[in-house]
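S.K.: got a structure for you, letters missing:
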């Protein structure tokens, strides 16, 4: 028996089984089934590899898509009902995440990491009780060590320091430095997307990542938005100036961030300890699970009225909360929608909602980077942006010598969302994300002002100049579009 024909037949048989499983067992979304069908049939060996790399749900640690009852009880529900113009939106988010409306808050918006990290470092140095930090990407470069040296000093002084890392996102974090931090009392847990016995060897899946980014300090101050921790996020990378909205908040909203962090931390900690890696066994000896978390949910003294909600979702969500939030915001907009995103691979629902809004007379403008940090995704995004232009949207490409990693949407100058979710299917369906939804005209106008500033450093993409490019670029974009929904 010749081995090569046998292998080809086996690959085709496995691929056929995968396709049938997607259709009849998993009942995946039609556009995803079609995408896998094309890859598995026309690129059999590559498709099979990609399916094991991207398609299988290897999820080892499942993060909650609603606050756990214990945590929910600790979040003060005396925050009242919201009767503003977006009351139906507030009810939807509350029903999806068991998240109340957080009324009393003060926020500061940062347009880049230079502003954000300058403020964060000051707050970290002033921490008295605890520091909770959760990021997708953390590097042990100049910025990373500056922050983690502070965490180490704080842990040694008695401040409780907890950190959640993602195995893929933090793969460049120095292992020896990490052990040094843990020995000093910094509690670090690592989210993995593969089975525990496999993750000790390899975790290669680019899907099912913990993409959340939060810092909570003493239960009174919170940071969330698009920045990760690394030199490029303070514009010291090869892409030049890095545009990225982040937020500092004081007030009731921090309670929601605290609740989400604890749910994530305990879920990841449990799996890390079960993996039996020596560093986690050692860590479990240091770590003593507290029976009473009330001291982490102290009422704030902020009295300013600024209604905010936390919206989060993940691959295990019964309802994809962030996608539904975007759809609801888009379909209720009457005048204008401004979107900033580094990746634009809309779901069928969000794409249809945008097209319906455009045809209803809503001014839809999308800001997208002129240079890509992930070329495959960038090229695929251009095909979807062209569809939006054909429908009547206006698309702008940000400064070619800079990069916009900004993730925001502002509707009618009344409400907006910022956070970790990109406007793409990976954020909607495959990754754990967290967004902030803010109902306030003053801050919405500030966000629109930042969008207008970005327009000054951008060029409009028209259908004429989209099609007036080389055939090679056009074919490249069409090819990568095939993989965009996987």
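M.R.: Thanks, I have it. This one's a predicted model, so the numbers in the text were calculated from it and none came from an experiment.

S.K.: contacts, neighbours, all on C-alpha from now
M.R.: Will do.

S.K.: from the chain's centroid, how far away is stretch 21-41?
M.R.: Mean-position distance between stretch 21-41 and its chain equals 25 Å (C-alpha atoms, centre = their mean, to the nearest Å).

S.K.: ends of it, what's the gap?
M.R.: End-to-end span of stretch 21-41 (C-alpha to C-alpha, to the nearest Å): 15 Å.

S.K.: can you list contacts of it?
M.R.: 12, 15, 19, 46-48, 482-483, 485-486 (C-alpha atoms under 8 Å, 6 or more residues apart in numbering).

S.K.: now, of those residues, which are buried?
M.R.: 12, 15, 19, 47-48, 482-483, 485-486 (16 or more other C-alpha atoms under 10 Å).

S.K.: widest-spaced pair of these?
M.R.: 12 and 485 (21.6 Å; C-alpha to C-alpha).

S.K.: returning to what we had before: and of the buried ones among the contacts of stretch 21-41, the nearest to residue 240?
M.R.: residue 483 (28.3 Å).

S.K.: from residue 194, how far off is the closest one?
M.R.: 22 Å.

S.K.: show me where the stretch 251-400 of the chain has strands.
M.R.: 305-313, 336-340, 344-345, 363-369, 394-398 (DSSP state E, counting those that start in this stretch).

S.K.: could you pull out the buried residues of the fourth one?
M.R.: Put plainly, it is strand 363-369. Neighbour-count burial for strand 363-369 flags 363-369 (criterion: 16+ other C-alpha under 10 Å).

S.K.: also this one, for the comparison:
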């Protein structure tokens, strides 16, 4: 009799739960969330209320645990306190006219000051950048700080790892950070972890997921930064991971995929900004701050016409605002003549899409470099769903020839400003990933980036609106469906 009553009442219970989930979702999902993301989540919940609500519970918040947020604020306050008085430079910048306000925006959001007296060298060759970082580590006398999203010892990187071991053996403080999930799931990840242990090099895995230890957070938050700092006055950053250009994956090797990246070597006082960012992440994972003697940089300002002004801009869930998105939009609106963007994963939110299309429509020469082939199925097709809108507004789109994956992440504004870093122009990089961007003011540096952009153009084919509209209907549907999934952040 009891089971019959339960079975009889079951449809009513399911209906009530279904209605409650939908009502609660309408109230809870849109709160403090961009409209496109809220609509995507609501659609998922309304189509499948129970699975959708479970996914929202797992992935609906990009916030870090409270203790991690407290650490981020503590170190941010420390950095701001120790760099007071270095902000005066922004107020004196007059060219381009809008640049000083962008510097102030970054500073308000938690960036380092704009620091003059630096030199920078671009490293567009994959093996060449690893060789440059290896050489710098071999010259270290005090400390080496290393932070990568993917960090594996393999045929392409063993020279760098051996340099770390030599530095450690001669008494240099070597500290290594790598993203836990991205590295361990790589075919060489666990071997690399064991090598670090055997070598005695101090390392920490960033953002490990341990929900049973009171550290609940969204499991797909990632530390996507790429940083090497040597003795505080030499630093490297950019888009390249410390791994083989095939990422050691059989599928990539079978397809012949090879990653192409852009790194920059920075010499001068702005290296302290990258070092401060490393120290922030080290403290978040270990509760330890390197002593002042170890972390204090050897500041030496470069002079001459090649000297550059640089500002390190961190972003990620530890900050209240989407620092990289705000920076990118400000620079796009500042562009007057030319805006050239390289991004392997271009899935903008509405604000960025409007900024870029508006720039093109007001006469700015806007160009986007993306990939003809990619490794991430949904992101690849979501990106393609934006091409029609971009092309109609006048944006020129160039797809880099396969089987190379153009993984570089940078853009130039007119002849004055360049940004190089780890951040894609997609909603994951804006909201979920810890990223780093280096903003550089200097026409000579922009000219060097333009040479690299010219090389990209020579190895790419341009997409036309007519050709794009004629692609098969099945692909158009797939692109648009993938776009919906990209908005679920």
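M.R.: In hand now; what should we look at? Since the model is a prediction, treat every value here as computed from it, not as a measurement.

S.K.: ok, back up a step: list the ones among the buried ones among the contacts of stretch 21-41 of structure 1 that fall in strands.
M.R.: Under the assignment DSSP state E, those contribute nothing to strands.

S.K.: make TSV out of those and add distance to residue 345 of structure 1.
M.R.: Below are these laid out as TSV (distance: C-alpha to C-alpha, whole Å):
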residue	distance to residue 345 of structure 1
12	29
15	25
19	23
47	20
48	23
482	11
483	11
485	8
486	11
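
S.K.: got the buried residues for the lengthiest helix in structure 2?
M.R.: Ranked by residue count and defined by DSSP state H, the top helix of structure 2 is helix 2-28. Judged by neighbour count (16+ other C-alpha under 10 Å), helix 2-28 of structure 2 contains these buried residues: 18, 21-22, 25-26.

S.K.: average offset between the helix or strand just after that helix and structure 1?
M.R.: Toward the C-terminal end, the helix or strand that comes next after helix 2-28 of structure 2 (DSSP states H and E) is helix 35-47. Here helix 35-47 of structure 2, set against structure 1 after superposition, deviates by a mean of 1.1 Å using mean C-alpha distance after the TM-score superposition for structure 1.

S.K.: output the residue interval of structure 1 matched by helix 35-47 of structure 2.
M.R.: Aligned by TM-score structural alignment, helix 35-47 of structure 2 corresponds to residues 30-42 of structure 1.

S.K.: if we can go back for a sec, highest mean neighbour count out of the strands of the stretch 251-400 of structure 1?
M.R.: strand 344-345 (a mean of 26; mean count of other C-alpha atoms under 10 Å).

S.K.: average gap between that one and structure 2?
M.R.: Looks like 1.0 Å for strand 344-345 of structure 1 (mean C-alpha distance after the TM-score superposition for structure 1).

S.K.: counterpart of that strand in structure 2, which residues?
M.R.: Strand 344-345 of structure 1 maps onto residues 346-347 of structure 2, going by TM-score structural alignment.

S.K.: repeat for stretch 468-480 of structure 1
M.R.: Going by TM-score structural alignment, stretch 468-480 of structure 1 sits over residues 470-482 in structure 2.

S.K.: for that stretch, buried residues please.
M.R.: Residues of stretch 470-482 of structure 2 classed as buried by neighbour count (16+ other C-alpha under 10 Å): 476, 479-480, 482.

S.K.: now stretch 49-62 of structure 2
M.R.: Neighbour counts using 16+ other C-alpha under 10 Å place 49-50, 52-53, 56, 59-62 of stretch 49-62 of structure 2 among the buried residues.

S.K.: which one of the residues you listed is nearest to residue 10 of structure 2?
M.R.: residue 50 (15.2 Å).

S.K.: starting at the chain centroid, how far to the helix or strand that contains the closest one?
M.R.: Taking DSSP H and E as the definition, one finds residue 50 of structure 2 inside helix 49-59. Taking C-alpha atoms, centre = their mean, the mean C-alpha location of helix 49-59 of structure 2 is offset from the chain mean by 26 Å.

S.K.: what angle separates that helix from helix 2-28?
M.R.: With axes from the mean of the first three to the mean of the last three C-alpha atoms, to 10 degrees defining the directions, helix 49-59 of structure 2 sits at 50 degrees from helix 2-28.

S.K.: helices along the stretch 301-450 of structure 1, start to end?
M.R.: Here the stretch 301-450 of structure 1 has its helices, by DSSP state H, counting those that start in this stretch, at 321-332, 348-359, 375-391, 425, 441-455.

S.K.: burial of residue 122 of structure 2, as a residue count?
M.R.: Residue 122 of structure 2 has 18 neighbours, counted by other C-alpha atoms under 10 Å.

S.K.: circling back: including distance to residue 256 of structure 1, could the contacts of stretch 21-41 of structure 1 go into JSON lines?
M.R.: Converted to JSON lines, the contacts of stretch 21-41 of structure 1 look like this (distance: C-alpha to C-alpha, whole Å):
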{"residue": "12", "distance to residue 256 of structure 1": "48"}
{"residue": "15", "distance to residue 256 of structure 1": "43"}
{"residue": "19", "distance to residue 256 of structure 1": "40"}
{"residue": "46", "distance to residue 256 of structure 1": "43"}
{"residue": "47", "distance to residue 256 of structure 1": "41"}
{"residue": "48", "distance to residue 256 of structure 1": "41"}
{"residue": "482", "distance to residue 256 of structure 1": "38"}
{"residue": "483", "distance to residue 256 of structure 1": "36"}
{"residue": "485", "distance to residue 256 of structure 1": "31"}
{"residue": "486", "distance to residue 256 of structure 1": "32"}
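
S.K.: of the residues you listed, which pair is most distant in space?
M.R.: Farthest apart among these - using C-alpha to C-alpha - are 12 and 485, which lie 21.6 Å from each other.

S.K.: returning to that earlier point: quick one: contacts of the helix holding residue 50 of structure 2?
M.R.: Residues from elsewhere that reach helix 49-59 of structure 2 (C-alpha under 8 Å, 6+ apart): 18, 21-22, 25, 41, 44-46, 218-220, 489.

S.K.: change it to 7 Å
M.R.: For helix 49-59 of structure 2, the surrounding residues in contact (C-alpha atoms under 7 Å, 6 or more residues apart in numbering) are 18, 21, 44-45, 218.

S.K.: which is the next helix or strand following it?
M.R.: Past helix 49-59 of structure 2, the next helix or strand by DSSP H and E is helix 66-82.

S.K.: which other helices and strands does that following helix contact?
M.R.: The elements that helix 66-82 of structure 2 packs onto, with contact taken as 3 or more C-alpha pairs under 7 Å, 6 or more residues apart in numbering; DSSP states H and E, are helix 271-286.

S.K.: now with 6 Å?
M.R.: When contacts are defined as 3 or more C-alpha pairs under 6 Å, 6 or more residues apart in numbering; DSSP states H and E, helix 66-82 of structure 2 packs onto no helix or strand at all.
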